[in-house]
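Enquirer: Quick one: sequence plus predicted model below, questions after.
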Amino acid sequence: MTNSSPSQHLFADVLARVLKACAALVEDEALPAGLDLSRIVVEPPKDAAHGDMATNAAMVLAKDAKTKPRDLAERIVTKLRADDLVENAEIAGPGFINLTLKLQVWSNVLRDLLREGEGYGRSAAGAGEKVNVEYVSANPTGPMHVGHCRGAVFGDALASLLSFAGYDVTREYYINDAGAQVDVLARSAFLRYREALGENIGEIPEGLYPGDYLKPVGQALADEHGDKLLRAPEAEWLPIVRAIAIAMMMEMIRGDLDALNIRHEMFFSERSLIEGGMDRVAATIDFLRQKGDVYEGRLPPPKGAPVEDYEDREQTLFRATAYGDDVDRPLKKSDGGYTYFASDIAYHKTKFDRGFLNMVDVWGADHGGYIKRVQAAIKAVTAGKATLDVKIVQLVKLLRNGEPVKMSKRAGDFVTLREVVDEVGSDAVRFMMLFRKNDAVLDFDLAKVIEQSKDNPVFYVQYGHARGFSIFRNAREVFPDLPETDAARRDFLGAAAMERLSDPAELGLLRRLALYPRTVEAAAVAHEPHRIAFYLYDLASEFHALWTKGRDLPHLRFIINNDAQITRARLALVQGVVAVLASGLAVLGVHAPTEMR
């Protein structure tokens, strides 16, 4: 039976022991009471030759303890050397402490992994805290393109990561259905409606959406309304056409996202903020005005580059500078309508009203300048109780064998997400969109991501998982009763003599497996799912290297026909590797195949 509840991982265990050593020094009066221990960390050393783990305890406590870091390190090291997990503790540089752990520690990590199964790496760090992750939120004006794809994958993987780390996550999509762009959509769809009725519409006028994807909208309008809308003034047909066009575009977008196995729990309509009998934007402005955060005034002319929303007039302004922004921000346009920013404040206030104190927004590269004002607004409407982390996803350069890919005829002026998924598959798209930090430009080469080589990370990681199952199939010559199912196989291998795993490459793999729970927690706290992709590639690389080493050195092969004990121990190691690869790939939304074709 799988134990999916999180348990304390090795790095947390060692940190607890370092803190215990410091507490013992307080009891000995070698350290003053009341020191801030929260800055102490335990992490892998930069150079594996320096040991298994390193701690900064002496470095961060020395100043408050009024002593030299190396002197304090000497006292901490004396305590740690007496710990039953620690083989050796040494001081490095100005006062860092390097720890070498006893060999049985690594065997115990593997035993814990086999016992916990899919629960290994799962964390309680989030403590059930509610988190709202809003991502994609593309204007409902057409199919999704490659740029949307990266934000969609990033947001979805981040939501899965946070959930795995113990947070209560809601995946949200904000439908921008109240701005000028949806009126342009409606006029573009009306043109296709005329076309569906047999009119020759000629070239699509500048400023309208030219893609063929609006033809089905025009046909749907013709089927439902006949030629009736042709005789109506724009004020009558615009809302009718807009509603149908938005509904059909959102259906298309959901289909595009479904191709990547991305689903949202919440779709929030911008139009709902001002419709339905309550103007929540006005209510939010009134709320801020009562707090003294909204006033009528003039903005000074912008310095340097022009500001898109600057108008030299008396206007309604949010006091953004009181919350860390560079200038105060307009909330109403000269025609009396709300600025996009005003709607955004009201929208984020609804998140707070729904109980979210922890919000993450995933935005495109062109929205970087918008971050400060929205974070300022959230401080204002939540009295500082809520936080917003905005993750910017940079551009995707779509290539084929190093050459830029031509635009899509169907979309009109971009390559659609669906075209890319259809060509290379969702696994390649998802993994490669995460195999680079979100704020770095990504080169996505359609030819490279389907290569079967070490240079293709998604293949290399999936091949690692499949290779493990190939080893299991071959091992049944030695162990005919090796179970097929995961849980039964873990039970069967859990009794292996894991202390037989003593080669440096085997120990290196065990250390890598021990790092997984810490990687999950750190990636979740930093909102950086790419760390999981990087980790999986490193784990797969070490696993493939060990397999290759066994080909050259027969005594290191996973299956030794005349030594059942070492074979069972190495199969336990393989089980640990495939379990963690499957877990990490699941977080990223990528399949873990048991064989490669």
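Expert: Looks like it came in fine.

Enquirer: going forward, measure contacts and count neighbours with C-alpha atoms only.
Expert: Fine.

Enquirer: any idea what sits nearest the most centrally placed residue in the chain, other than its immediate chain neighbours?
Expert: Here the mean C-alpha position of the chain is nearest to the C-alpha of L158 (C-alpha atoms, centre = their mean), at a distance of 2.4 Å. Counting by C-alpha to C-alpha, 6 or more residues apart in numbering, P529 is the residue found nearest to L158 once chain neighbours are left out, at 5.6 Å.

Enquirer: Which residues are in contact with the one you found?
Expert: Listed by C-alpha atoms under 8 Å, 6 or more residues apart in numbering, the contact set of P529 reads 154, 157-158, 161, 434, 523, 588.

Enquirer: Would you reformat these as a markdown table and include distance to V131 and secondary structure?
Expert: Listed next are these as a markdown table, based on distance: C-alpha to C-alpha, whole Å; DSSP: H, G, I helix; E, B strand; the rest coil:
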| residue | distance to V131 | secondary structure |
| --- | --- | --- |
| F154 | 16 | helix |
| A157 | 14 | helix |
| L158 | 11 | helix |
| L161 | 12 | helix |
| L434 | 21 | helix |
| A523 | 15 | helix |
| L588 | 18 | helix |
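
Enquirer: and which of these is nearest to S502?
Expert: S502 lies nearest to A523 out of the contacts of P529, by C-alpha to C-alpha, at 30.1 Å.

Enquirer: I'd like the distance between the closest one and N438.
Expert: Counting by C-alpha to C-alpha, to the nearest Å, the gap from A523 to N438 is 13 Å.

Enquirer: do V294 as well
Expert: According to C-alpha to C-alpha, V294 and N438 sit 35 Å apart.

Enquirer: Comparison target below:
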Amino acid sequence: MFRAFRSAVEDAVEAALTALDLPTDDLGVEEPPEDVPATLASSVAFRLAGEVGAAPPSVAADIAAEIDIDSSEYIERVDTQGPYVNFYVSEAYYADTLSAGREATHGALPSTGKSVVVEHTSANPTGPVHVGRARNPIFGDAVARVLEFAGNDVETHYYVNDAGRQVAVFTWAYETFEESDLPEPERDRADYDLVRYYRRGNEFLESADEVDAEAAEAEISEIMQGLEAGEEATYDRVAAVVDQVLGGMRESLGRLPAEFDRFVKESKFLRNGDADEVVRRLKASDHAVYEEDAWQLDLSSFGLEKNLVFLRSDDTTLYTTRDLAYHEWKFANYDEAVTILGEDHKLQAEQLEATLEVLGNDTEALRQTFYSWVNLPEGGMSTREGTGVDLDDLLDESIRRAREEVESRLDSRIRDDELTEDDVDRIARQVGIGAVRYDIVSKQPTKGITFEWDRALDFEAQSAPYVQYVHARCCGIESEAADAGIDASADASVLDTDAERALLADIARFPAVIEQAADDLEPHVVATFAREFAETFNTFYRECSVLNADDPEVAAARLGAVQASRHTIANALDVIGIEAPDSM
């Protein structure tokens, strides 16, 4: 309803400006000042005062006088305060909000007819996912969910680096070292097993004498050359390592959950000749130069000082070269391509976009967004060196701590057999993993995060448990109301207290929040909305009892508002990848 109301306000302001023969390029529709109880306001009088030659309040009054409030059933009245033209919603707005909110799909936007591919995570398949990189799958998965909820046909990709030097080192190490040379794996899973070879290989390369190091480098180079040459035997050798590690990584990511529609291997673009074709076209471009024994692209005309190397002296391609082929494949198969990248890839992303333009692509279809790192108070993390904290460890610890908190809060219900051991396990998992996801996705992606247990698992503060508890509370109210024989209604006319109207206003705003998050690729605005909605609902819960309402019609309508609230909070949580517990 909020989106429809906003559209009606924009139309009304535009019509008024047209009637006054004033420009309509900027309508200034926005949230009103805090002391104005309106739903939306227009600040266009600020912009037009100089052109009209009158004070902003006078201009605002002229605009308000031209507003046709009969043009929309959702505009109840219009007034002015200083330079603002303020718009107030009608009873029909609240009635339609309550009806829409009671639909299980509340918040989902109509189909755009657009196909969108979201590429995220794409960590090198050399070992378990570690905490430092956990923001990519959590943020990326939330972006994909937001875009899908906004009406797009979304496909998620994990772009697998199976043709680079690190994978060649990994393959060489796996074939060189014996199991007896390695420490025990930290977990009984392929990625934890094989990462030991990768770490051992890097240790060897860093400490070996010159002769042994040169021999190892020759074998590593042979693997890379074999990949470039399309040798099936080399692909099979690399796949024997990569596929096992990916299987383990998928298990970790699945716990978040972050699942993928496709795992696209970069070797695909070596094998089908697309990377070679990209090299041929880049060599023929006016930007190509051969310097320092490598083919490079001079991108200074795009404002980039550093050249892009796209072919080494030994005729092997680079990651970005193969990535260019991948992006052209995306452009051919999807309407829009979204990529989630770490902040250390900004230059590479700028070079990629510029080079795609050199190749003749329309990069309007490309959207790249960046995230900063996740740290723990314990310090930094590195897969190669075997230090730091793995994602599995973080999730296990979060579930363990959540279970302790849940057991302390539900002690009497556990003793009285109201909750089984399976119930406690379920709630601990939902709360523990939800705490990790919410703490990460709720922050602006460009801001660094230091994950802190006490904050993430705080049931009383800005955390997943605080929001999840609202859904559980809604379920509890509905269950008790059913036992009391109360049937829900959509009669919003009897919901006239400030707490009730505030709740309906937030329910109405949810689809617009989804729209904003999708437009800006910022799922944290959904997380913020969920927290604010939880605060609004808790005020309603304290002040507006369903079971103890004086009037049966009010009780029924309040129950309808609880149903709408449950759908709103469940869908908001789902959009950011967090489960909504039925009980807590």
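Expert: Sure thing, it's come through. Because the structure is predicted, anything quoted here is derived from the model rather than measured.

Enquirer: hmm, back to that, just checking, what residue in structure 2 corresponds to the residue nearest to the centre of structure 1?
Expert: For L158 of structure 1, the aligned position in structure 2 is V143, judged by TM-score structural alignment.

Enquirer: what sits against Q462 of structure 2?
Expert: Counted by C-alpha under 8 Å, 6+ apart, Q462 of structure 2 has contacts 455, 531.

Enquirer: ok but it is inside a strand, no?
Expert: No: using DSSP: H, G, I helix; E, B strand; the rest coil, the assignment for Q462 of structure 2 is coil, not a strand.

Enquirer: can you tell me how far it sits from K443 of structure 2?
Expert: Distance from Q462 of structure 2 to K443 of structure 2, by C-alpha to C-alpha: 11 Å.

Enquirer: cool, and V389 of structure 2?
Expert: 21 Å.

Enquirer: What is the strand or helix carrying D423 of structure 2 packed up against?
Expert: Assessed by DSSP states H and E, D423 of structure 2 sits inside helix 421-441. Applying 3 or more C-alpha pairs under 8 Å, 6 or more residues apart in numbering; DSSP states H and E, one finds that helix 421-441 of structure 2 contacts helix 135-149, helix 391-409, helix 453-456, helix 464-483, helix 524-543.

Enquirer: sorry, back to before: can you tell me what the residue nearest to L158 of structure 1 aligns to in structure 2?
Expert: Under TM-score structural alignment, P529 of structure 1 pairs with P523 in structure 2.

Enquirer: and if you look at R111 of structure 1?
Expert: With TM-score structural alignment as the criterion, R111 of structure 1 lines up with S99 in structure 2.

Enquirer: what helices or strands is the helix or strand in which its match is found leaning on?
Expert: In this structure, S99 of structure 2 sits in helix 91-101 according to DSSP H and E. Counting contacts by 3+ C-alpha pairs under 8 Å, 6+ apart, helix 91-101 of structure 2 is packed against helix 498-520, helix 552-575.

Enquirer: please redo it, this time with the cut-off set to 10 Å
Expert: Helix 91-101 of structure 2 is packed against helix 2-19, strand 75-81, helix 498-520, helix 552-575, with contacts defined by 3 or more C-alpha pairs under 10 Å, 6 or more residues apart in numbering; DSSP states H and E.

Enquirer: For these, give me CSV that also has mean neighbour count and distance to I69 of structure 2.
Expert: Formatted as CSV, those follow (neighbours: other C-alpha atoms under 10 Å; distance: least, C-alpha to C-alpha, whole Å):
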stretch, mean neighbour count, distance to I69 of structure 2
helix 2-19, 19, 8
strand 75-81, 17, 6
helix 498-520, 20, 20
helix 552-575, 24, 28
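
Enquirer: I'd like the ones you listed as JSON lines, with distance to N272 of structure 2 appended.
Expert: Conversion of those to JSON lines gives the following (distance: least, C-alpha to C-alpha, whole Å):
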{"stretch": "helix 2-19", "distance to N272 of structure 2": "47"}
{"stretch": "strand 75-81", "distance to N272 of structure 2": "59"}
{"stretch": "helix 498-520", "distance to N272 of structure 2": "34"}
{"stretch": "helix 552-575", "distance to N272 of structure 2": "37"}
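
Enquirer: Out of the ones you listed, which gets nearest to R262 of structure 2?
Expert: Here helix 552-575 is closest among these (C-alpha to C-alpha), at 20.3 Å.

Enquirer: That closest one corresponds to what range in structure 1?
Expert: With TM-score structural alignment applied, helix 552-575 of structure 2 matches the range 564-587 in structure 1.

Enquirer: That stretch vs structure 2, average distance?
Expert: Once fitted to structure 2, stretch 564-587 of structure 1 is off its aligned match by 1.0 Å on average (mean C-alpha distance after the TM-score superposition for structure 1).

Enquirer: Show me how far that stretch is from its chain's centre.
Expert: 25 Å (C-alpha atoms, centre = their mean, to the nearest Å).

Enquirer: before we move on, back to that, name the residues contacting each of Q462 and K443 of structure 2.
Expert: Shared contacts of Q462 of structure 2 and K443, defined by C-alpha atoms under 10 Å, 6 or more residues apart in numbering, are found at 527-528.

Enquirer: re the thing from before, and the helices and strands packed on helix 91-101 of structure 2: which comes nearest Y198 of structure 2?
Expert: Going by C-alpha to C-alpha, the one of these nearest Y198 of structure 2 is helix 552-575, 36.3 Å.

Enquirer: what's the burial count for the aligned partner of R373 of structure 1 in structure 2?
Expert: By TM-score structural alignment, R373 of structure 1 lines up with Q351 in structure 2. Neighbours of Q351 of structure 2 under the rule other C-alpha atoms under 10 Å: 22.

Enquirer: didn't R490 of structure 1 look like it was pressed against R568?
Expert: No: the pair R490 of structure 1 and R568 fails to qualify as a contact (C-alpha atoms under 10 Å) at a distance of 11.1 Å.
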